[in-house]
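Colleague: missing the sequence, but the structure's below:
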């Protein structure tokens, strides 16, 4: 209930103040589970994806955000869960896998931080995609930073991954290329 209300308010904000446009809605699966993999340019990225997709997205968010009084509670209410960056966070991985097993949608930003241009993807997203064995929905985000008109471009669902657990670097490059095609 809270998520739907917050999504409605955020959607108005994104359309009125950011001029948000969405392309590729026909590529979104009718239901979960699936893993959303997107580039990360601003704090508005999870908001843009949450407004664009018809399903609630449970985002991995840096642990430090949950330490901010009030904001951490808000993030939890919206379904976000913490991840320790720059290390293998098994708790975050288990949480993501649990949500996916329950048929939910999980969102991840494989760059690991906000960047003005598309950065390299960490191998964790590629590993999570393999471990979860769920479809992957690539999303390209444009102009979520600043006051430009922003765009959410949803790519075709990826059902089969062309790499295995011994080729995670190749997997990270593959996922990055799929997002780059949308930009």
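Modeller: On my side now, so go ahead. Model, not experiment: these values are computed from the prediction. Numbering: from 1, shown residues only.
Colleague: contacts and neighbour counts: CA atoms only from here.
Modeller: OK.
Colleague: what sits against the residue nearest the centre of the chain?
Modeller: The centre of the chain sits closest to residue 107, judged by CA atoms, centre = their mean, with a distance of 3.0 Å. Residues near residue 107 by CA atoms under 8 Å, 6 or more residues apart in numbering: 35, 36, 37, 38, 57, 58, 59, 60.
Colleague: A helix includes residue 140, no?
Modeller: No - using DSSP: H, G, I helix; E, B strand; the rest coil, the assignment for residue 140 is strand, not a helix.
Colleague: A further structure is provided below for comparison with the first:
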């Protein structure tokens, strides 16, 4: 954990002035308990930006290939990332994510599964809905509003928790749950664009 906080301080010192990051809605983030943090995905810098703006340490799923890269395979586990096989249902990654939430930690997800080439929000994959319906975690939507332009302005907006209790009773599907999360992220983007 020490390395996590050290890395966060270093990255914060670099990224905050470069992108003039403004954080909105930090008070919406639960102080304790499991949190599923769902964010749109516009850049490779999204995970560190969320990591430095979130009140609590965040564990991200990262594509398995990154854990084979020489330097990254040393760094990623130390900044709480864990591997996921893309393009298939990775049961090991799903179990690891649920275990984190059960332990009261923060699981960060990019429901789209990949970066948006256009900056527009895409369709979410079922994984976000799976975690939302299978855990007791608070579901926090988050919007990163760019573009990432040096010395431009970048916003990170944390929304209010989505109440999934009534939706669980309705026995909605994981796809429907993901759509609800994606709609909340879209609303944050629309409400906070200059």
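Modeller: Looks like it came in fine. Just so it is clear, the structure is predicted and the values come from calculations on it, not from any experiment.
Colleague: that older thread, what's the closest of the contacts of residue 107 of the first structure to residue 4 of the first structure?
Modeller: residue 57 (11.3 Å; CA to CA).
Colleague: spell out the secondary structure type for the residue nearest to the centre of the first structure.
Modeller: Assigned by three-state DSSP, the conformation of residue 107 of the first structure is strand.
Colleague: what does the one helix or strand residue 38 of the second structure maps to rub up against?
Modeller: Element membership of residue 38 of the second structure, judged by DSSP states H and E, is strand 35-39. For strand 35-39 of the second structure, contacts defined as CA under 8 Å, 6+ apart pick out 101, 104-111, 128, 131-132, 137-144, 181, 185.
Colleague: 6 Å instead, please
Modeller: For strand 35-39 of the second structure, contacts defined as CA atoms under 6 Å, 6 or more residues apart in numbering pick out 106, 107, 108, 109, 110, 137, 138, 139, 140, 141, 142, 143.
Colleague: mind picking the two most distant members of the residues you listed?
Modeller: Pairwise across those, and taking CA to CA, the largest span is found between 137 and 143, at 18.9 Å.
Colleague: for burial, what's the neighbour tally of residue 73 of the second structure?
Modeller: The tally of other residues near residue 73 of the second structure (other CA atoms under 10 Å) stands at 15.
Colleague: cool, and residue 95 of the second structure?
Modeller: For residue 95 of the second structure, using other CA under 10 Å, the count is 11.
Colleague: need the counterpart of it in the first structure.
Modeller: Counting by TM-score structural alignment, residue 95 of the second structure lines up with residue 94 in the first structure.
Colleague: mean per-residue distance, the host helix or strand of its match versus the second structure.
Modeller: Assigned by DSSP H and E, residue 94 of the first structure falls within helix 90-101. Helix 90-101 of the first structure, aligned to the second structure and superposed, deviates on average by 0.8 Å (mean CA distance after the TM-score superposition for the first structure).
Colleague: circling back: okay, the contacts of residue 107 of the first structure in JSON lines with neighbour count and distance to residue 150 of the first structure next?
Modeller: Formatted as JSON lines, those follow (neighbours: other CA atoms under 10 Å; distance: CA to CA, whole Å):
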{"residue": "35", "neighbour count": "29", "distance to residue 150 of the first structure": "22"}
{"residue": "36", "neighbour count": "24", "distance to residue 150 of the first structure": "18"}
{"residue": "37", "neighbour count": "24", "distance to residue 150 of the first structure": "18"}
{"residue": "38", "neighbour count": "30", "distance to residue 150 of the first structure": "14"}
{"residue": "57", "neighbour count": "26", "distance to residue 150 of the first structure": "19"}
{"residue": "58", "neighbour count": "25", "distance to residue 150 of the first structure": "22"}
{"residue": "59", "neighbour count": "25", "distance to residue 150 of the first structure": "20"}
{"residue": "60", "neighbour count": "22", "distance to residue 150 of the first structure": "22"}
